[in-house]
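Asker: What follows is a predicted structure for the sequence shown.
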Amino acid sequence: MTPGELKRALKARQFPSLLLLYGEERFFLEETLEKLLKLVVPSESSDFNYNLFHGKTARGSEVYDVARTFPVFSSLRLVVVRDVQLLPAAELDKLLPYLQDPVAETVLVLTADKIDGRRKFYQQFKKRGTLVEFKKYYDNQIPAFVKDRAGQNGITFAEPAMALFCKRVGSNLQEIAGELDKLTTYLGDRTVVDVADVQTIVSDTRVDSVFELTDAIGRQDSKRALSLLNRLLADGTAPLVVLAMLARHFRQMWKAHYLLEQRLGKKEVAKGIGINPYFLDGLLQQVRVFPAARYQGIFEQMLEVDLALKSSGAHASALLEQMVLGICQQDQGI
């Protein structure tokens, strides 16, 4: 079952007796759990009909006994086992008999980051229960999520505001939902978010600084580039994170350069590098500054710094400064 199918089933008050929620996208998983609790167990009876276990400390026999207990003053009981992947195999196998004969009045929900499909328990669960995987969202899926979530809050974005918001918030859905709630409160009676609203409420100096740093490097403005690099480090961004963000940005530029040479349109270029077209124009402005011949040298320097950061006792900021200066001076033949 897909997350969308499960959402429709819950809306129709159709609750699977055996449900396994798993995957990297914790936001939707947690949201689904919260919805199940509200729908399956009314607040006035939750003390009697809601049981929560944790995989690290749970005992299979105890979960089995509770799941077989009939609800009190309610039609359903909800039993949740969080992080079931931490439950030892021997304890997990104690639930196998329950899979063969689940109680109709119990909704047994298991959650996990990932599952081992080779285990007998999961093979049996797949045959008799419902599995729903929550996959991690890609960057190019974020604008659709923002638009949908904003609509639930009763607000919409002007197109430039959407581009800036998505650029600043990253891909953590929990953080995105939080920033949207703050924006909604800030707007008051207004319903349309503009650029000024995003600039006021949402900030991500790391993303902005990395983009500005790349721009400064492209213009061989070493003074500006070093200033931006030191700002990132002073703000507490780890050196390896700075390097990873730069490497990701330059990989996108290199791939965009190649796709442009194939005479592809903007939509195809954006799809090819895995970003939303909202973000493309700014990236392409930087792509035009960097000749194709520069990228190999840039990545070689980044690889050297990566190895040095992980293996030597050299000062991290000095290594990054040297790399930035090297990239800035590459076209100047220094």
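Answerer: Received it, and whenever you're ready, just let me know what you need. Numbers count the residues shown, from 1 in each chain.
Asker: Only C-alpha atoms from now on, for both contacts and neighbour counts.
Answerer: Will do.
Asker: Can you give me the buried ones in the helix ranked longest in the chain?
Answerer: Using DSSP state H to define each element, the chain has its longest helix at helix 239-261. Using 16 or more other CA atoms under 10 Å as the test for burial, helix 239-261 gives 239, 242-243, 245-247, 250, 252-257, 259-260.
Asker: Over to stretch 190-197?
Answerer: Of the residues in stretch 190-197, those buried (16+ other CA under 10 Å) are 193-195.
Asker: quick one: which of those residues is nearest Leu21?
Answerer: The shortest approach to Leu21 among these belongs to Val193, at 34.2 Å (CA to CA).
Asker: what's the spacing between the closest residue to that closest one other than its chain neighbours and Leu173?
Answerer: Closest residue to Val193 apart from its sequence neighbours, by CA to CA, 6 or more residues apart in numbering: Phe157 at 4.7 Å. Distance of Phe157 to Leu173, computed by CA to CA, to the nearest Å: 17 Å.
Asker: Put this next to the previous one:
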Amino acid sequence: MGAGFASTERFLAELHEQRLRPGYVFAGDEIFLYERCRKAILTALVPPEMRDFCLSDLDLSEVNIFEALDRARTPSLMAPFQVLFLRNLKTLYTRGSKKEEFAAIEEYFRSPNPQALVLFVADHLRIPADPRRMDMDDKNRYERLRETLGEWCGMVELARVDEADALRWLTAESKQYEIQIDSDAARELVDALGADMMMVSNEFEKLVLYVGEKKRITLGDVETMVLAAKQRSLYELTDAISAKDKVRAISLLHGLLNASDGGEDSAIGHLYMLARTFRQMLVILEKNVRDSRAIWQALWQGFRMPPFAADDLIRQARRYKSRRDLTRALRLIARADMELRSQPPDKRLVLERLVLELASEPRPASGSTAQYAMEW
């Protein structure tokens, strides 16, 4: 694997070779890589029958660091080894210097319990695939982690995965399943999902089940299972909405709903994708993107649309006259999301009303929903 997997691969090698340090910091919000490491730790160090006695998942907003370190320091009577995941690490870096807390950490790691592994989860920062493009605030957070914990703990960077690494992962995973994935199919899968590894891995597992004994994933399989029902139809829906074509928009919405189970998760999923698409259009409009070559600079990795949709989305975004029109759409989607989560009697009706409002000319703005605009 390439740079996107390099840090986690080093950690997994240390785990496999039983040369672990007494503590590690998982820095970054790439959930796929975090889950990969967590699963390996549990497999190697936490027998299922001993999980209640040797695994601790602690939230530092609920349990202070002194209690967590006491637990790590105290040998368990029921298990030979302890694994402690300490989440919400950001609480150690807010409101004051926390000198006593960091002094306690230093004291523990000067003489750690050899039968315990302490894992700090720092998912409050984002590390892009190219670290040079890291946000300044995230850079400062990362440096603070290194200064305070780096001397005692191994640093495992959970950086976003780029397209090349995602393709290499697909190739390696296919061999494990003894299945062939065509190169154009792998490329389309990665492009369509913006190299979001959690989504890529989930869709890959579905494709493995779908092709079954055929043992080969083709471009047609990817288009059938991943794109046709989910993304291409969605962009057709936003095209109708941006063109203010209510009849076509409602027809396309019904097509999306009929292709899914129609349940709450499905309805919220459609809303999520609508919100994401309108946010993409907002960035395109604000940065005055006029062609698909410029779109990849305007939209960051993990927030890009598949290549087939780039020109369509630019055209759709340019139908909106101002930022206000797009933020109005995001407010309407946020309101519908709240309505769906409050268990309405008819989820389909909520979505239909939303699409009709999105496809209508704006009315005078109401202040009641403005507070939700930035949540999307």
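Answerer: Arrived safely, thanks for sending. Note that the structure is predicted; figures quoted are calculated from it, not measured.
Asker: How alike are these chains, TM-score-wise?
Answerer: Superposed pair, TM-score by TM-score structural alignment, normalised by the length of the first structure: 0.66. Supporting alignment: 310 aligned residues with a CA RMSD of 5.0 Å.
Asker: coming back round to it: quick one: which of the buried residues of stretch 190-197 of the first structure sit in strands?
Answerer: Val193 (DSSP state E).
Asker: ok so, going back, please list all residues in contact with the residue nearest to Val193 of the first structure.
Answerer: By CA atoms under 8 Å, 6 or more residues apart in numbering, the contact set of Phe157 of the first structure is 147, 192-194.
Asker: Where does Asn15 of the first structure sit: helix, strand or coil?
Answerer: To be clear, residue 15 of the first structure is Phe; Asn isn't right here. Following DSSP: H, G, I helix; E, B strand; the rest coil, we place Phe15 of the first structure in the coil state.
Asker: Can you get me a residue count around it?
Answerer: The number of residues packed near Phe15 of the first structure is 18, by other CA atoms under 10 Å.
Asker: Same question for the one 4 residues further on.
Answerer: The burial metric for Leu19 of the first structure, expressed as a neighbour count using other CA under 10 Å, is 20.
Asker: What separation is there between it and Ser171 of the first structure?
Answerer: Look at Leu19 of the first structure and Ser171 of the first structure: by CA to CA, they are 27 Å apart.
Asker: one step back: closest to Gly178 of the first structure out of the buried residues of helix 239-261 of the first structure?
Answerer: Of all the buried residues of helix 239-261 of the first structure, Gly178 of the first structure sits closest to Met245, with 23.3 Å by CA to CA.
Asker: how much space between the residue opposite that closest one in the second structure once aligned and Arg71 of the second structure?
Answerer: Mapped onto the second structure by TM-score structural alignment, Met245 of the first structure lines up with Thr277. As judged by CA to CA, Thr277 of the second structure and Arg71 of the second structure stand 46 Å apart.
Asker: Equivalent analysis for Lys230 of the second structure, please.
Answerer: Applying CA to CA to Lys230 of the second structure and Arg71 of the second structure gives a distance of 47 Å.
Asker: can you confirm Cys156 of the second structure is in a helix?
Answerer: One correction, residue 156 of the second structure is Val, not Cys. No. Assigned with three-state DSSP, Val156 of the second structure falls outside any helix and is strand.
Asker: what residue of the first structure matches up with it?
Answerer: Using TM-score structural alignment, Val156 of the second structure pairs with Val132 in the first structure.
Asker: For the buried residues of stretch 190-197 of the first structure, give me a markdown table that also has distance to Leu39 of the first structure.
Answerer: Listed next are these as a markdown table, based on distance: CA to CA, whole Å:
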| residue | distance to Leu39 of the first structure |
| --- | --- |
| Val193 | 33 |
| Asp194 | 36 |
| Val195 | 38 |
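Asker: ok, which stretches of the stretch 101-250 of the first structure are strands?
Answerer: 106-112, 130-133, 156-157, 192-193 (DSSP state E, counting those that start in this stretch).
Asker: just these: most buried one?
Answerer: Mean neighbour count (mean count of other CA atoms under 10 Å) peaks for strand 106-112 among these, with a mean of 23.
Asker: who's in contact with stretch 164-182 of the first structure?
Answerer: With contact meaning CA under 8 Å, 6+ apart, stretch 164-182 of the first structure is reached by 27, 137-139, 142-143, 146, 149-150, 153, 195, 198, 201-204, 207-208, 279.
Asker: and with 7 Å instead?
Answerer: By CA atoms under 7 Å, 6 or more residues apart in numbering, the residues outside stretch 164-182 of the first structure that reach it are 27, 139, 142-143, 150, 198, 202-204, 207.
Asker: If you count neighbours, what's buried in that stretch?
Answerer: 164-169, 171, 173, 176-177, 179-180.
Asker: Stretch 8-21 of the second structure now?
Answerer: Counting neighbours by 16+ other CA under 10 Å, one finds that the buried residues in stretch 8-21 of the second structure are 8-9, 11-12, 15, 20-21.
Asker: How about stretch 113-125 of the first structure?
Answerer: Going by 16+ other CA under 10 Å, stretch 113-125 of the first structure has these buried residues: 113, 121-122, 125.
Asker: Stretch 282-291 of the first structure now?
Answerer: Buried residues in stretch 282-291 of the first structure (16+ other CA under 10 Å): 283-284, 286-287, 290.
Asker: How about stretch 226-235 of the second structure?
Answerer: Those would be 226-227, 229-231, 233-235, for stretch 226-235 of the second structure by 16+ other CA under 10 Å.
Asker: any chance of those in TSV, with distance to Gln301 of the second structure too?
Answerer: Listed next are these as TSV, based on distance: CA to CA, whole Å:
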residue	distance to Gln301 of the second structure
Val226	19
Leu227	19
Ala229	23
Lys230	20
Gln231	18
Ser233	22
Leu234	20
Tyr235	19
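Asker: Among the residues you listed, which lie within helices?
Answerer: Filtering those for helices - DSSP H - leaves 233-235.
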